[in-house]
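A.B. asks: Have a look at this prediction, sequence included:
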Amino acid sequence: MKKQWFKDSVVYQIYPMSFQDSNNDGIGDLLGIVKRLDYVKKLGVDVIWLNPIYISPNKDNGYDIADYKNINPEYGNMDDFDYLLAQIHKRDMKLIMDLVVNHTSDQHKWFQESKKAKDNKYADYYIWRDPVDGHEPNNWLAAFGGPAWTYVPERGQYYLHLFAPGQPDLNWENPKVREAVFDVERFWLDKGVDGFRMDVINLISKPAGLPDLSGTPTAERTLGFVADGPRLNEFLRQMHDEVLSHYDVMTVGEMPGSTPEDAIKYTGLDSHELNMVFQFEHVGLGPNPDVRLGKWNDEPVKLTELKSSLNRWQKALDGKGWNSLYWNNHDQPRAVSRFGNDDPKYQVRSAKMLGTTLHMMQGTPYVYEGEELGMTNCHFTDIEQYEDLESVNFFHELVDQRKLVDGPTMLKYLAVKSRDNARTPMQWNTDQDAGFTKGTPWYGLNANYKEINAKNELEDKNSVFYHYQKLIKLRHDFDIIRYGAFEELDPQDEQVYAYQRHYNGKTLLVISNFTDQTVMRNYNQPKNAELLISNYTDDKDAELRPYESKVYLFND
């Protein structure tokens, strides 16, 4: 397999507003990140991914960009960014930026001009349609609730927004839009950034004619219908040929609804578009049986379904493409609460188990800030505690407007699935507000920060932090972890996730107990197999204790 630096890397994702405040205004910022770079370096990662730091009205926490070439003043200025980039490179780490180019903010100059008239320079930068019988042009629904169309009297037309009304979709059919996006990419790459994470990039090519959805329209069905449109390959190839191919960069495309077959088309080892995709299959498991409620549910994910999803991607992309490996990000609840067990009795063991299970797979692992500490969901109990646009909008839509679910039930769903679970400030120490700020934090902290925080874990050699540090070092040290072929074991086992990797005459055996029970399993590893890592201090062979995870290496 061809060796490229992104395949050998581990990425640490930073959500800037929640990471570290340096000026005590309660909002994380760029100089705060600089303050914590030695911590990130100590973990052992190779790449930092920053969520959007551009000028934005923050209707969707920065994913509504009003100016691509300037820094949101809450985070600092361009001098601060240049200093941050230099400090990251000084520590032999790389930086990738979040590129959001399916849509902009409605405050962006392009949209402000576009909505004025049908015949100016920016008139076709966005997707405009005439009313149909006095209503929206089609029945598509937006990801954050309500119709995917908003009417603008100045033009007498509707514009498309697959997300919030403040996030109008760009018209990628217009070559001037594509060139404007490429210009933004060159601006940052010429500064020295090392690549991009591309937000919902598989939505940029819309279905021809923008037809109605058949059957019951939902937000999820709308995104699935729009995804992977007819010109996506063409647009990504043009982006590669005109921009990306001229730099040594890492690119990952967020692609909701994509299949492994789609991913190979866009990121195949023989293609020339992107390095890898973020797919949503495993984190999208366990939707509500009532399709009208979409993802909002509090039922635990079945291990057999989780294994089926992850195994499918491992097998399908082996030798053909490249996986991104993640449990957490800014859009997902905390993994230890969703897939493990955040009861204090099991939180540390299950956090280590989840990390081991994922980091031994083929692909580039992503660690989301606080994951290396085993940070948990925040378990809020009142809608007033929530900040996320998606969570608040759907609470009011499903509870107050459509009355599909009662308030207490929806709050239980939010406690499990809300994006806000990932956005509480980073837990640095036991000081007031966890050392995140000396001001008033922009968002409430998780109440358990006095128990779960970086200071405590750096002082405990058995902490989740040091387990992640060891996982990352093992990946750097062993080719089999990075490149080995994947073999699933016992896919119907409802308690244990086991698999093997094979490379150059060696086998890696990974065994993880996803339950709080002691179970017995025998995978016939040789007596002289080397135990590379475990979350218990002793090895009891076939006995697997609650949330036990262990990895063996042996010759074939």
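C.D. replies: Everything's here; your move. Numbering: from 1, shown residues only.

A.B. asks: switch to C-alpha atoms for all contacts and neighbour counts from now on
C.D. replies: Fine.

A.B. asks: and Ser324, that one's in a strand?
C.D. replies: Yes. The assignment for Ser324 by DSSP: H, G, I helix; E, B strand; the rest coil puts it in a strand.

A.B. asks: That one contacts Val367, doesn't it?
C.D. replies: No. Contact status for Ser324 versus Val367: not in contact, 10.9 Å apart, counting by Cα atoms under 8 Å.

A.B. asks: surely Thr381 meets Met410?
C.D. replies: No. Using Cα under 8 Å, Thr381 makes no contact with Met410, being 10.1 Å away.

A.B. asks: For the two, indicate the residue with more neighbours.
C.D. replies: Neighbour totals were compared for Thr381 and Met410, and Met410 leads with 23 against 13 (other Cα atoms under 10 Å).

A.B. asks: for that one, helix, strand, or coil?
C.D. replies: Secondary structure, three-state DSSP: Met410 is helix.

A.B. asks: What is the neighbour count of the closest residue to it other than its chain neighbours?
C.D. replies: In space, and not counting its chain neighbours, Met410 is closest to Phe395: 6.6 Å by Cα to Cα, 6 or more residues apart in numbering. Other residues within reach of Phe395, judged by other Cα under 10 Å, total 23.

A.B. asks: Next up, the contacts around Phe395.
C.D. replies: Phe395 sits next to Ile383, Gly407, Met410, Leu411 when contact means Cα atoms under 8 Å, 6 or more residues apart in numbering.

A.B. asks: Rebuild those as TSV, extending it with distance to Arg521.
C.D. replies: Shown next, in TSV, are the contacts of Phe395 (distance: Cα to Cα, whole Å):
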residue	distance to Arg521
Ile383	44
Gly407	43
Met410	39
Leu411	38
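
A.B. asks: of the residues you listed, closest to Asn341?
C.D. replies: Leu411 (19.5 Å; Cα to Cα).

A.B. asks: Name all residues that make contact with the closest residue to that closest one other than its chain neighbours.
C.D. replies: With Cα to Cα, 6+ apart as the criterion, Leu411 has its nearest non-adjacent residue at 6.4 Å, and that residue is Thr381. Shown in contact with Thr381 (Cα under 8 Å, 6+ apart): Leu411, Lys412, Ala415.

A.B. asks: Give me the buried entries from the residues you listed.
C.D. replies: Neighbour counting by 16 or more other Cα atoms under 10 Å classes Leu411, Lys412, Ala415 among the contacts of Thr381 as buried.

A.B. asks: And for Ile264, the neighbour number?
C.D. replies: 22.

A.B. asks: before we move on, what SS does it have?
C.D. replies: Here Ile264 is helix, with the state taken from three-state DSSP.

A.B. asks: second one coming, line it up with the first:
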Amino acid sequence: MRHSDWWRSAVVYQIYPRSFADSDGDGIGDLRGILSHLDHIAELGVDVIWLSPIYRSPHDDNGYDIADYQDVDPSFGTLADLDELIAAVHDRGMKLVMDLVVNHTSDEHAWFEESRSGPDSPKRDWYWWRPPRPGHTGGEEGAEPTNWHSFFSGSTWEWDEASAEYYLHLFSRKQPDLNWENVEVRQAVHAMMRWWLDRGVDGFRMDVINLISKAVQPDGDLPDGVAKPGTRFGDGSPFYTCGPRNHEFLREMHDEVYADAAVLTVGEMPGVTIDEARRFTDPERREVNMVFTFEHMGVDHGPGGKWDSRPLHLPDLKLNLAAWQEGLADQGWNSLYWNNHDQPRIVSRWGDDSPEHRVASAKTLGTVLHMLRGTPYVYQGEELGMTNANLASIDEYRDIESLNHYREQVALGADPQAVLAGIAPVSRDNARTPMQWDAGPNAGFTTGEPWLPVTPNHVEVNAEIVRRDPDSVFHHYRRLHELRHTLPIVTDGRFRLLLPEHEQVFAYLRVLPGAEGVDVATGSGTTDADQVLLVVANMSSELATVRLEGLVNALAGDVLLTTHDDGAPAVGERLTLAPWESRIVLS
């Protein structure tokens, strides 16, 4: 493995600063709060900390609307605090990655304020400004330049009375999209990135970076999307997802900013396909190290999308993850995640958050993910087995996506309680409730009033308890990280899915290429190999019995990690697993 490829065997821990730890009692997490808990992260055995945005922002979308890329928002602290944090992270042998949000800025960014000043502004073309449709007056329904529907509800176009044009925003109206066709925009972004690398950061997580290239027509217009039934909106995603110059823009960024630096770069890419991901992450193409795919996060979505969630059908998840493992096996690299600031808590979503099974299901979900090929990401609180928030009223929500969806659906005549029931299990606020440090008031997160309610189960689910308990989720994750750091097979082994149609059990092999006696394609001969890792996991709350044909020796190998020390022994090729029992076996 090349020195520049250090991230292949690394584990990344994501911090959502607003909800991690509050040092000054204002109810909002901050940089000094993070500093006070760095030893918790270091003890977990991770290599990299990724900070969600801490830049100056009006916080319309909790910091993903940036008003100044080169300053820290006062609610989080100062640049001096950040410099101290970077140094403290490095002192503990870890690296720090910043969130790069450059598909859009805040409408309060100086660039946009100048652009908005009028059609003659030198920065007018830094954003997407367009007049109303012919025959329409600006501001009226249907006058928007395209029919695209925003990720955050409503149109992607906002009428600006003062300058008499619309501007494009794929997300909130306060998040205008930058025009990456303009070389000055790209140069300004590159200069800002170099400034952060010079300050000591070790890489970038790139927010929706596959949306930066729009499919501009020869006349400069953007095309309408296919109409969505029952609405006036169309699906514009084919015209801005992995757009025509996306690869060119990322290759230019690589060459201009970090070609000679051993940094971590991961692109968040909604809608990316395996073929596109292979190109984005092929080292020879010089774009990014890895991408965040969204496909596996959509396997439980019904016809109504994320707000229409269904029970997980395990074979669907297995086949999707297997396709990505195999698709990027020879070219490219996977990122591995269950949780982040945009996803509900995995133990509530696909595990079992009841008192009986929460711990075992959290461990097993971690086992299944961390032994795959790729770089795993742990989201704050995942190592505690934190659960969904179970917010009782729309008044308790803070997430702009959830609030906009609620208002839009109620305005269309939907039953408010039914809409709320659809929001509760999937809202982004589930991931954003305060980190649970102890059983005290506000879970030890703040001495003030927390910006989002603390989950009531913090009395029994908190860092103080799990760090003392050697059988906790925390220490299970720590052992998973030790395996990744010490066993080359976890980083480099080939993947082979077992039991693809089994509705309870997720099982797979990792095999080092060229291991004696192993046919990686078929799995035959694995009983004679000494470099085979077997992962077998019951992802249900019921007993499961499986038959693993041809893997008698694998089942009898060294159990490296298990959720149940008293698990049943294999009888021949048959293995009975307790609810949420998982095993990692090396043979």
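C.D. replies: Looks like it came in fine. Bear in mind that the values here come from a model prediction, so they are computed numbers and not experimental data.

A.B. asks: Correct me if wrong: Gly298 of the second structure contacts Lys306.
C.D. replies: Yes. Contact criterion Cα under 8 Å: Gly298 of the second structure and Lys306 qualify, at 7.3 Å.

A.B. asks: more neighbours, the two?
C.D. replies: Taking neighbours as other Cα under 10 Å, Gly298 of the second structure and Lys306 compare with Lys306 leading, 18 against 13.

A.B. asks: so who does whichever residue in the first structure pairs up with that one touch?
C.D. replies: Under the alignment (TM-score structural alignment), Lys306 of the second structure pairs with Lys295 of the first structure. Residues near Lys295 of the first structure by Cα under 8 Å, 6+ apart: Gly284, Gly286, Pro287, Asn288, Lys417.

A.B. asks: And for the fourth one, the neighbour number?
C.D. replies: When neighbours are counted by other Cα under 10 Å, Asn288 of the first structure registers 15.

A.B. asks: Nearest to the spatial middle of the first structure, which residue is it?
C.D. replies: Asn329 (3.9 Å; Cα atoms, centre = their mean).

A.B. asks: Make TSV out of the buried ones among the contacts of Thr381 of the first structure and add distance to Leu274 of the first structure.
C.D. replies: Shown next, in TSV, are those (distance: Cα to Cα, whole Å):
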residue	distance to Leu274 of the first structure
Leu411	38
Lys412	38
Ala415	34
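
A.B. asks: tell me which of these is nearest to Ser205 of the first structure?
C.D. replies: For those, the minimum distance to Ser205 of the first structure (Cα to Cα) is 34.1 Å, reached by Ala415.

A.B. asks: Just give me the match in the second structure for the residue nearest to Leu411 of the first structure.
C.D. replies: Matched by TM-score structural alignment, Thr381 of the first structure corresponds to Ala392 in the second structure.

A.B. asks: ok, so what distance separates that match from Pro470 of the second structure?
C.D. replies: Shown here: Ala392 of the second structure relative to Pro470 of the second structure, a distance of 34 Å by Cα to Cα, to the nearest Å.

A.B. asks: Surely Asp81 of the second structure is in contact with Gly33?
C.D. replies: No. Between Asp81 of the second structure and Gly33 there is no contact under Cα under 8 Å: 10.3 Å.

A.B. asks: Name the residue in the two with the higher neighbour count.
C.D. replies: Neighbours were counted for Asp81 of the second structure and for Gly33 using other Cα under 10 Å; Gly33 has more, 22 against 16.

A.B. asks: wait, is that one part of a helix?
C.D. replies: Yes. Assessed with three-state DSSP, Gly33 of the second structure lies in a helix.

A.B. asks: could you list every residue that touches it?
C.D. replies: Counted by Cα under 8 Å, 6+ apart, Gly33 of the second structure has contacts Phe20, Ala21, Asp22, Ser23.

A.B. asks: What is the equivalent residue in the first structure for it?
C.D. replies: So Gly33 of the second structure corresponds to Gly32, using TM-score structural alignment.

A.B. asks: Quick check: the gap between Asn320 of the second structure and Gly298 of the second structure.
C.D. replies: Separation of Asn320 of the second structure from Gly298 of the second structure (Cα to Cα) stands at 10 Å.

A.B. asks: which residues does Tyr499 of the first structure contact?
C.D. replies: Counting by Cα under 8 Å, 6+ apart, Tyr499 of the first structure touches Phe486, Glu487, Glu488, Leu489, Leu509, Val510, Ile511.

A.B. asks: Next, please give the residue ranges for the helices of the stretch 301-450 of the first structure.
C.D. replies: Taking DSSP state H, counting those that start in this stretch as the test, the helices found in the stretch 301-450 of the first structure are 303-317, 335-338, 347-359, 389-395, 407-417.

A.B. asks: Tell me which of those sits nearest to Gln167 of the first structure.
C.D. replies: Per Cα to Cα, nearest to Gln167 of the first structure of the helices of the stretch 301-450 of the first structure: helix 389-395, 12.2 Å.

A.B. asks: List the buried residues in the closest one.
C.D. replies: Buried-residue list, helix 389-395 of the first structure, by 16+ other Cα under 10 Å: Leu389, Glu390, Ser391, Val392, Phe394, Phe395.

A.B. asks: Mean deviation, that helix versus the second structure?
C.D. replies: Its matched residues in the second structure lie on average 0.3 Å from helix 389-395 of the first structure after superposition (mean Cα distance after the TM-score superposition for the first structure).

A.B. asks: quick check, distance from that helix to the centre of its chain.
C.D. replies: From the chain centre to the centre of helix 389-395 of the first structure is a distance of 19 Å (Cα atoms, centre = their mean, to the nearest Å).

A.B. asks: Stretch 209-221 of the first structure too?
C.D. replies: From the chain centre to the centre of stretch 209-221 of the first structure is a distance of 25 Å (Cα atoms, centre = their mean).

A.B. asks: got it, and stretch 413-425 of the second structure?
C.D. replies: The chain centre lies 25 Å from the centre of stretch 413-425 of the second structure; the measure is Cα atoms, centre = their mean.

A.B. asks: Now do the same contact list for Ala123 of the first structure.
C.D. replies: Glu113, Ser114, Lys115, Lys116, Ala117.

A.B. asks: The same query, at a cut-off of 10 Å, please.
C.D. replies: Trp110, Phe111, Gln112, Glu113, Ser114, Lys115, Lys116, Ala117, Arg155 (Cα atoms under 10 Å, 6 or more residues apart in numbering).

A.B. asks: What is the neighbour count of the second one?
C.D. replies: Okay, so that is Phe111 of the first structure. 22.

A.B. asks: Helix, strand, or coil at it?
C.D. replies: Three-state assignment for Phe111 of the first structure (three-state DSSP): helix.

A.B. asks: just checking, it touches Trp128?
C.D. replies: No. In this structure, Phe111 of the first structure is not within contact of Trp128 by Cα atoms under 10 Å, at 11.2 Å.
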